[in-house]
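> Build me a model from this:
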Amino acid sequence: MLDDKHGRTFGFSEQPGAVCPAHAPKDHPKIPPARIGVLIANLGTPDNYDYWSMRRYLGEFLSDKRVIDYPSWKWQPLLQLIILTKRPFSSGAAYKSIWNEDKGESPLMTITKDQTAAIAAEMQQSFGDRVVVDFCMRYGNPSTKSKVQEMIDKGCQKILFFPLYPHYAGATSATANDQFFRALMEQPWQPAARTVAPYFDEPAYIDALAGSVERAYAAAEEKPELLVVSYHGMPQRYLMQGDPYHCQCQKTTRLLKERLGWDDSQIATTFQSVFGPEEWLRPYTVEEVARLAREEGKKRIAVIAPAFSADCIETLEEINEEIRESFEHAGGEQFTYIPCLNDEASHVAVLSDVIRNNLKGWIG
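Coordinates of the predicted model:
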């Protein structure tokens, strides 16, 4: 590695195959063979569920202006003095209930590693060693900055950045892209860069979702009366400001309904994970499932969360525990949670095809 005058390291490294450019002086740094990087990004995860790990993670997440856009003078005292004093305990307990103790990491980390390995195998088969595949997290570790640096050190002169969110939202796709571009700003020799657009209406993605629904219904003791399609929520204000997330979610539900050959009485769209005093996108999942049981007499429902590419705290704890309890306390009897697509072969195929399409013009 070389250091510039500011002490920063940059991408001429002792990589296998690194050579001095033709006609360059003998003391010129060796440069690794040119490659293309595919950097997959997910939201993030705390390093552990103890108080300080949770506080660091929540502090980074809730300080992001894309997530909470209140003025700093108003928000930071509340965050630092009240929220981050109490919330790490409750969030830590929630993470502890789903933690992968065998591997010492959250399920999101485990699944993201498995997805990355499966996609890397697909890219190896298609392009050999010319494409490097890795993952990063917007919040927590491994950081976007560290993984961009690693890719540049490996000779990646072009990087395809893939926020692993089917739907675009400022608080997910946009902030992941922001962090990617911040990392590029620190590079003396910037790679060419592309970002991947949302894939919420890709036919293969809809097919994969439909397949997971069909398998879950076939395995259920009794067929659910209604499929609740629960998406992560956002303040209603963001929709009014032009964020397309709500519309993209509604389109996914419609395409899924059409693919399954259902009518409107068999499927419903809801939104979860409400935070703060503002009005968020409605109906709220936790309230709607209780209403369905109490007012409409629904005894059997299934819940799927298409906005998440991997099971995480919002699905494994919020849906499969909190929202399940809300339904059952209101009189519901059979609650079926349909897992995210995770590293299923059909999902890996979808993601790999999205990557191949976005690599066109860069590699044959």
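
> Could you use CA atoms for every contact and neighbour count after this?
Will do.

> In the one helix or strand residue 354 maps to, which residues are buried?
Assessed by DSSP states H and E, residue 354 sits inside helix 345-358. In terms of neighbour count (16 or more other C-alpha atoms under 10 Å), helix 345-358 has its buried residues at 346-356, 358.

> Contacts only, for the residue nearest in space to the middle of the chain.
The chain has residue 42 as the residue nearest its centroid, 3.7 Å off, counting by C-alpha atoms, centre = their mean. For residue 42, the contacting residues are 112, 135-138, 163-165, 176, by C-alpha atoms under 8 Å, 6 or more residues apart in numbering.

> Among those residues, which lie within strands?
135-138, 163 (DSSP state E).

> What is the nearest of the buried residues of helix 345-358 to residue 268?
residue 347 (23.0 Å; C-alpha to C-alpha).

> Tell me which residues touch the closest one, please.
Contacts of residue 347 by C-alpha under 8 Å, 6+ apart are 205, 208, 341.

> do residue 284 as well
Residue 284 neighbours (C-alpha under 8 Å, 6+ apart): 270-272, 274.

> how does it look with 10 Å?
230-233, 269-274 (C-alpha atoms under 10 Å, 6 or more residues apart in numbering).

> Excluding residues flanking it in the chain, which one is nearest it?
Leaving aside its chain neighbours, residue 284 sits nearest to residue 271 (5.0 Å; criterion: C-alpha to C-alpha, 6 or more residues apart in numbering).

> Before we compare anything, build this one as well:
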Amino acid sequence: MTTIVSIANANSRAASRSERVGVLLVNLGTPDTADAKGVRAYLKEFLSDPRVIEDQGLIWQLILNGIILRSRPRTKARDYRKIWNVEKNESPLKTITRAQAEKLARAIADHDHVEVGWAMRYGNPSIRVGIDALMARGCDRLLAVPLYPQYSAATSATVCDEVFRVLATLRAQPTLRVSPPYYDDPTYIDAVAASIESHLATLRFKPDLIVASFHGMPRDYVEKGDPYEGQCVATVQALRKRLGLDEGKLLLTFQSRFGNAEWLQPYTDKTIERLARDGVRRLAVAMPGFAADCLETLEEIAQENAEIFRRNGGEAFAAIPCLNDSEAGIDVICQLVLRELQGWI
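Below you'll find the model as predicted:
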């Protein structure tokens, strides 16, 4: 009997050493370099995903390889250079996502059998690299955390697609969980609202109204059943309630469209242009669909749309930073992770 108990205790100790939990934060992605070559490689991977561009047929391949990948990389490389983290030679999205992972690891350090990693869906470090690194640290359970508050097939689902592709190549697969969207989570809503309030308090002007800008998507994706638009609406409704603002003071818009198809409306750039022409002189823009500042927030909103506003009569413009790796931003991720790890830790 003593021998059996000793063997059982030894097996338990061995299991505890190997049974670790891996948390993988995943954001959209970034070029490795701020030049045409780096942007071309990134765009090719991104735009070749059938979740992003659903019709990957011959016509799209001709457009992608014959037009987009010939001209767009140079233009987008210039945009990336405007916001590039020169010191680290990387995009702000990569800098911030790394910091989010490092701070999350410190926030949950009491759970000493949890390992935290990070990855990009497109570009580097890849999801495969992230999973391999966690498994090398002894993780046999994995929580994938898509850093998108609102779910869409073109973001959250494609993270799952890639995680599943990686796991399909493994003989010894980790047990998998995927965190859900958190578009109406009270911790997230409070954090975004508090961030808006604190940033507005630092401005030298009081905005006439606030625009909440989300990344757009083709209208037909929603008509086919994607819940993204509804979740964006729910986020803004919750923010209006928390901030005490009505529809006229906190507007919902969609940015970053391309191509000729109809995308979700109202469009951010067109709305900002109209507001300026209608006499709005002071404007603030928040971006509650982004967990970290990136090209779409730092260049498209803070620079391009600021210029649209001023060119059409606007006087004062503020782009409100994303939650990033702020204390409140890390608390949102931490609460999400701890909730989804229940039963594992």
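
> Look up how far residue 33 of structure 1 lies from the residue nearest to residue 284 of structure 1.
For residue 271 of structure 1, the distance to residue 33 of structure 1 equals 47 Å [C-alpha to C-alpha, to the nearest Å].

> Could you check which helix or strand contains the residue mapped onto residue 215 of structure 1 from structure 2?
The equivalent of residue 215 of structure 1 in structure 2 is residue 198 (alignment by TM-score structural alignment). Counting by DSSP H and E, the element that carries residue 198 of structure 2 is helix 186-202.

> quick one, that helix and helix 327-340 angle?
Per axes from the mean of the first three to the mean of the last three C-alpha atoms, to 10 degrees, the angle that helix 186-202 of structure 2 makes with helix 327-340 is 180 degrees.

> which bit of structure 2 covers stretch 170-187 of structure 1?
Going by TM-score structural alignment: stretch 170-187 of structure 1 matches residues 153-170.

> buried set for the matching stretch?
Going by 16+ other C-alpha under 10 Å, stretch 153-170 of structure 2 has these buried residues: 153-156, 158-160, 162-163, 166-167.

> mind listing what the closest residue to residue 162 of structure 2 other than its chain neighbours touches?
Leaving aside its chain neighbours, residue 162 of structure 2 sits nearest to residue 127 (7.1 Å; criterion: C-alpha to C-alpha, 6+ apart). Going by C-alpha under 10 Å, 6+ apart, residue 127 of structure 2 touches 24-27, 117-121, 133, 144, 159, 162-163, 165-166.

> Repeat that for residue 141 of structure 1.
44-47, 57, 109, 147.

> Run through the neighbouring helices and strands of the longest helix belonging to structure 1.
For structure 1, the helix that runs over the most residues, judged by DSSP state H, is helix 107-127. Secondary-structure packing of helix 107-127 of structure 1 (3 or more C-alpha pairs under 10 Å, 6 or more residues apart in numbering; DSSP states H and E): strand 35-45, strand 131-140, helix 345-358.

> Now tabulate the contacts of residue 141 of structure 1 in a markdown table and tack on distance to residue 321 of structure 1 and neighbour count.
Listed next are the contacts of residue 141 of structure 1 as a markdown table, based on distance: C-alpha to C-alpha, whole Å; neighbours: other C-alpha atoms under 10 Å:
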| residue | distance to residue 321 of structure 1 | neighbour count |
| --- | --- | --- |
| 44 | 21 | 21 |
| 45 | 19 | 26 |
| 46 | 20 | 21 |
| 47 | 22 | 18 |
| 57 | 22 | 20 |
| 109 | 20 | 26 |
| 147 | 34 | 20 |
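
> need the residues you listed in TSV with distance to residue 118 of structure 1, can you?
Shown next, in TSV, are those (distance: C-alpha to C-alpha, whole Å):
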residue	distance to residue 118 of structure 1
44	19
45	21
46	24
47	23
57	27
109	14
147	18
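
> Looking at these, which is nearest residue 219 of structure 1?
residue 109 (27.6 Å).

> Aligned against structure 2, show me the partner of the closest one.
Superposed on structure 2 with TM-score structural alignment, residue 109 of structure 1 falls opposite residue 94.

> do you know how far that match is from residue 7 of structure 2?
46 Å.

> repeat for residue 87 of structure 2
54 Å.

> Of the two, which one has the most company?
Neighbours were counted for residue 87 of structure 2 and for residue 7 using other C-alpha atoms under 10 Å; residue 7 has more, 12 against 6.

> Tell me the secondary structure at that one.
Here residue 7 of structure 2 is helix, with the state taken from DSSP: H, G, I helix; E, B strand; the rest coil.

> How about the contacts made by the equivalent of residue 320 of structure 1 over in structure 2?
Taking TM-score structural alignment, the alignment pairs residue 320 of structure 1 with residue 302 from structure 2. Residue 302 of structure 2 makes contact with 284-285, 295-296, 317-321, according to C-alpha under 10 Å, 6+ apart.

> Of those, which are reproduced in structure 1?
Using both residues aligned by TM-score structural alignment, their matches' C-alpha atoms under 10 Å as the contact test, the members of these still in contact in structure 1 are 285, 295-296, 317-321.

> Buried residues of stretch 135-144 of structure 2, list them for me.
Result for stretch 135-144 of structure 2 [16+ other C-alpha under 10 Å]: buried residues 135, 137-144.

> again, but for stretch 57-69 of structure 2
Within stretch 57-69 of structure 2, judged by 16+ other C-alpha under 10 Å, the buried ones are 60, 64, 68-69.
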